[in-house]
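Asker: A structural model of the following input is requested.
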Amino acid sequence: MRSRLLLVPAVCAAGLLALTGCVANDSSEAGGHAALTVDSGADACTVSANTVPAGNTRFTVTNSGDQVTEFYLLGDDGLRIAGEVENIGPGLSRDLVVSLPAGNYFTACKPGMVGSGVGKAAFTVTKADGAAAVSTDFGAQIDTANANYASYVKDQIGQLVTGTDAFVAAYLAGDDDTARSLYPTTRAHWERVETVAESFGDLDPKLDLREADLEEGQDWTGWHAIEKDLWPTDAEPGFVAYSPEKRQQLADQLVADTATLHTKVQDLSFTLAQQTNGAIGLLDEVARGKVTGEEEIWSHTDLWDFQANVDGAKVLYAGVRDILIEKDPKLVTTLDREFTDLQTLLDAQRVGDGFTLYTALSPAEIKALSDQVNALGEPLNKLTAALVL
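Answerer: Next up, the predicted model:
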């Protein structure tokens, strides 16, 4: 709930993303790089090939739909953005040029530039002799990491907008079962970028304030105010369900504040220190509220939030990992291990597409999660100094 990132607006975030006009390409290697075409339609995202050798790759994205679109190259977690090109109008083409190491990725398009996108598909970059070398210029790597994280934040808040719309529609219709099912999955988009969202002054308490943190005379709005109404049996004795008028008021405010947040994140840029401190801050959020069960006091969906905070921290770490390998390879080994160990503990609590409710965890399971958060927190706290100083 406390601001950690001081953000500055930017006219654009360039990095290694080369955005040009219409260029005719085929899917063969040419001029020392792989050249692919992408057709972004209303409900499909068709890439001319799903495998390229490591090195420079150019995607020429053509919008065959009727909405402004964008194209994403995602990391192997399906969350981290390795490259993106946006604001492609109907009938237009733009290029995305990225320098890629070998690994697994995903491609996707986003007609309308909000929501989860369409046509998500696996994409592989292979090791190959004679492939163009991936840039080892630290300045270029940092610029790319900063630009890609800004794109990731916009993507997550864009998905928060559409998710909130669906959640609110169910809540106002009195379909509480659907609203309860959408509550933790929609909030995950907030939790993945929570330290950024918290930086916008009063938007954070409007959207995410817990009842226990209310000050005298303060209006209570946002997710947790609605959470209490959706899980009334876990509220205090005598709690009275909200009237339709109050539901409407809270729903309208949630949608409006989320839209404001979406507007504010469009012109963000980041420094390397802001990224690394953001990763540290997200793990602090886990330690302070999620692992203690204090965040979702009525729904008990704390592990959904826990996973989302860890997702966000891993995205930030993955974005700077190649730089850290050159600076402090031992720290990379430690962080890789501790992130893996924490994810193993979380995976053990998965139930279907979700998680065990916090109230179903044993004291031993809570302690194990808490101990592993601390085990990861110690080396993660060294990340900023290792990269910036």
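Asker: okay, CA-based contacts and neighbour counts for the rest of this
Answerer: Will do.
Asker: mind listing what's buried in stretch 194-203?
Answerer: Within stretch 194-203, the residues that count as buried by 16 or more other CA atoms under 10 Å are 194, 195, 196, 197, 198, 199, 200, 203.
Asker: My reading is that residue 37 lies in a strand. Confirm?
Answerer: Yes: counting by DSSP: H, G, I helix; E, B strand; the rest coil, residue 37 is part of a strand.
Asker: List just the nearest of the buried residues of stretch 194-203 to residue 179.
Answerer: For the buried residues of stretch 194-203, the closest approach to residue 179 (CA to CA) belongs to residue 194, at 21.5 Å.
Asker: Could you find the closest non-adjacent residue to the closest one?
Answerer: Leaving out its chain neighbours, the residue that sits closest to residue 194 by CA to CA, 6 or more residues apart in numbering is residue 282, at 7.0 Å.
Asker: How many residues are close by that neighbour?
Answerer: 27 (other CA atoms under 10 Å).
Asker: What segments of the protein are strands?
Answerer: 8-9, 29-30, 33-40, 45-47, 51-53, 55-63, 69-74, 81-88, 93-100, 103-109, 118-126, 268-269, 350-351, 354-355 (DSSP state E).
Asker: where exactly do the helices run in this structure?
Answerer: With helices called from DSSP state H, the chain shows them at 138-172, 176-192, 194-197, 203-208, 223-230, 244-264, 272-285, 302-327, 329-347, 363-380, 383-388.
Asker: now those helices as a markdown table including distance to residue 9?
Answerer: Shown next, in a markdown table, are the helices of the chain (distance: least, CA to CA, whole Å):
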| stretch | distance to residue 9 |
| --- | --- |
| helix 138-172 | 11 |
| helix 176-192 | 20 |
| helix 194-197 | 13 |
| helix 203-208 | 17 |
| helix 223-230 | 27 |
| helix 244-264 | 9 |
| helix 272-285 | 14 |
| helix 302-327 | 19 |
| helix 329-347 | 31 |
| helix 363-380 | 27 |
| helix 383-388 | 21 |
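Asker: So which of these is the most surrounded?
Answerer: helix 194-197 (a mean of 26; mean count of other CA atoms under 10 Å).
Asker: who are the neighbours of that helix, in terms of helices and strands?
Answerer: Applying 3 or more CA pairs under 8 Å, 6 or more residues apart in numbering; DSSP states H and E, one finds that helix 194-197 makes contact with helix 272-285.
Asker: this one next, for a side-by-side:
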Amino acid sequence: MSSVRMSAVAAAGMVVAVTAVTGCAEKSEGKGSSGAITVTATDSKCEVSKTSFPAGHVQLAVQNKGSKVTEVYVYTPSDKIVTERENIGPGTRATVTAEIKAGTYEIACKPGMKGDGIRQKITATGKGAAKKTDPRLDAAVASYRKYAQEQADLTIPAVQKFADAVKKGDVEAAKAQFATSRIGWERTEPVAESFGDIDPKTDTREDGLEDGQKWTGWHRLEKALWKDKKIGSAEKTLADQLVTDLKDWQKRVGKADITPTSMANGAKELMDEVATGKVTGEEDRYSHTDLSDFKANVEGAQQAYELLKPVAAENDAALTKELDKQFTAIGTLLVQYRKSGSSSGVEFVSYDTVGKADRKKLSDAVNSLAEPLSRLAAAVVAK
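Answerer: This is a model prediction of the structure:
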């Protein structure tokens, strides 16, 4: 979901610490250690105390001292996302464990969660990435790569049905296919976002457009179907473009840079997507099919977790016990909002019929799952 999660007001300040991971994650998140690289960000600066650190597993301990939600990214020179953490609330801390290979990168501080961010160049030195890995983690990565490809492959025929309905001018048929066409994408969205250029073309909401950006993709068509209630020549062209862009994603999934820590962080990112877009009703604001996306995000996060669980359980049994509990709880809760006997192609009730009290239950369940998920990456690489 390439869009503004909240109003684009710059955060007043934020501190990031990067440390080599030599053991379990710190119990108190965000405090860093004596070897930390501190990055101090304000509305106009992103100052780095050290511009190099050893390659391998590193830890980003983030503290948001600003007044608005913010986020932090590590980018390759070609703007591929190495790791990220979104939805860092004012006055809160977050810790991100990532595998960073030797090379040059940029840390981007994004006050207001919009734009390219305020960037500083950094360098990962040495041969940390060549370190011997647990064969179970190698297998987990291979299985997750297969899963991501399967989801992309399943998306194409589903989105083609949606596009065909749009091109026929059949509003109701297109509506029925909309939610289904998004499931594979939502399950593996962090992989798609890692490429940098696909997500903005396919999944941007109107309030997430950058200056000069043409609005294309699912949500542009969603607005036409539910708000404008008509399909014109422009929408038919956009339907074909959506298929083309998603076929590009399908071809590139196999080349994605996937690591155990990116899988774990991706699971957390999926829950951030739920918290900032689905629970609020902002994601599918015209169709109100947010719960379908919600379920797909949870399924994708659980798939990554289950593949990493054998190693994580060995390193932190209490964490995996809690994650098992929270995944079960959120799955049970979602069942309550399923439509019975529906033939419309929509699995869940319209989100605009979900009241404030129920939305709070969903939000609480997301938060209860997201917190332990934020510690999964550290458990995966713990000695």
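Asker: sorry, back to before: of all the strands of the first structure, which one comes closest to residue 173 of the first structure?
Answerer: When these are compared by CA to CA, strand 354-355 sits nearest residue 173 of the first structure, at 24.1 Å.
Asker: Show me what the closest one is in contact with.
Answerer: For strand 354-355 of the first structure, contacts defined as CA atoms under 8 Å, 6 or more residues apart in numbering pick out 301, 303, 304, 349.
Asker: Show me the two of these that sit farthest apart.
Answerer: Maximum distance among the contacts of strand 354-355 of the first structure (CA to CA): 11.8 Å, for 301 and 349.
Asker: For the two, list the residues in contact with both.
Answerer: Shared contacts of residue 301 of the first structure and residue 349 (CA under 8 Å, 6+ apart): 355, 356.
Asker: Who has more neighbours out of those two?
Answerer: residue 301 (22 against 17).
Asker: wait, which of the strands of the first structure is closest to residue 182 of the first structure?
Answerer: Here strand 354-355 is closest among the strands of the first structure (CA to CA), at 11.1 Å.
Asker: number of nearby residues for residue 137 of the first structure?
Answerer: Neighbours of residue 137 of the first structure (other CA under 10 Å): 9.
Asker: An error on my part: the question was meant for residue 351 of the first structure.
Answerer: By other CA under 10 Å, neighbour count at residue 351 of the first structure equals 10.
Asker: any idea how far it is from residue 306 of the first structure?
Answerer: Residue 351 of the first structure sits 15 Å away from residue 306 of the first structure, going by CA to CA, to the nearest Å.
Asker: how about whichever strand or helix holds residue 84 of the second structure, which residues of the first structure does it hit?
Answerer: Per DSSP states H and E: residue 84 of the second structure is located in strand 81-88. Under the alignment (TM-score structural alignment), strand 81-88 of the second structure falls on nothing in the first structure.
Asker: buried sites along that strand?
Answerer: Residues of strand 81-88 of the second structure classed as buried by neighbour count (16+ other CA under 10 Å): 81, 82, 83, 84, 85, 86, 87, 88.
Asker: Give the other helices and strands that it contacts.
Answerer: Secondary elements touching strand 81-88 of the second structure (3+ CA pairs under 8 Å, 6+ apart): strand 70-75, strand 93-100, helix 260-273.
Asker: Show me how far it is from its chain's centre.
Answerer: 8 Å (CA atoms, centre = their mean, to the nearest Å).
Asker: quick one, it and strand 93-100 angle?
Answerer: Going by axes from the mean of the first three to the mean of the last three CA atoms, to 10 degrees, strand 81-88 of the second structure is angled at 170 degrees with respect to strand 93-100.
Asker: ok, residues contacting strand 81-88 of the second structure?
Answerer: Strand 81-88 of the second structure has contacts (CA under 8 Å, 6+ apart) with 64, 69-76, 94, 96, 98, 100, 113, 193-196, 262, 265, 269, 272, 276.
Asker: What of stretch 198-214 of the first structure?
Answerer: Stretch 198-214 of the first structure is contacted by residues 1-7, 197, 220-225, 254, 257-258, 261, 295 when judged by CA under 8 Å, 6+ apart.
Asker: Over which residues of the second structure does that stretch lie when aligned?
Answerer: Counting by TM-score structural alignment, stretch 198-214 of the first structure falls onto residues 193-209 of the second structure.
Asker: got it, and stretch 100-108 of the first structure?
Answerer: So stretch 100-108 of the first structure sits over no part of the second structure, by TM-score structural alignment.
Asker: Please spell out which residues along that stretch are buried.
Answerer: By neighbour count on 16+ other CA under 10 Å, the buried set for stretch 100-108 of the first structure is 100, 101, 104, 105, 106, 107, 108.
Asker: for it, the distance to its chain's centre please.
Answerer: Taking CA atoms, centre = their mean, the mean C-alpha location of stretch 100-108 of the first structure is offset from the chain mean by 17 Å.
Asker: do the same with stretch 366-375 of the first structure
Answerer: 23 Å.
Asker: which residues in the second structure does it align to?
Answerer: The alignment of stretch 366-375 of the first structure onto the second structure (TM-score structural alignment) spans residues 359-368.
Asker: Mean per-residue distance, that stretch versus the first structure.
Answerer: Superposed on the first structure, stretch 359-368 of the second structure shows a mean distance of 0.6 Å to its aligned residues (mean CA distance after the TM-score superposition for the first structure).
Asker: burial count for the aligned residue in the second structure for residue 287 of the first structure?
Answerer: Here residue 287 of the first structure is matched to residue 275 in the second structure, going by TM-score structural alignment. Other residues near residue 275 of the second structure come to 22 when the count uses other CA under 10 Å.
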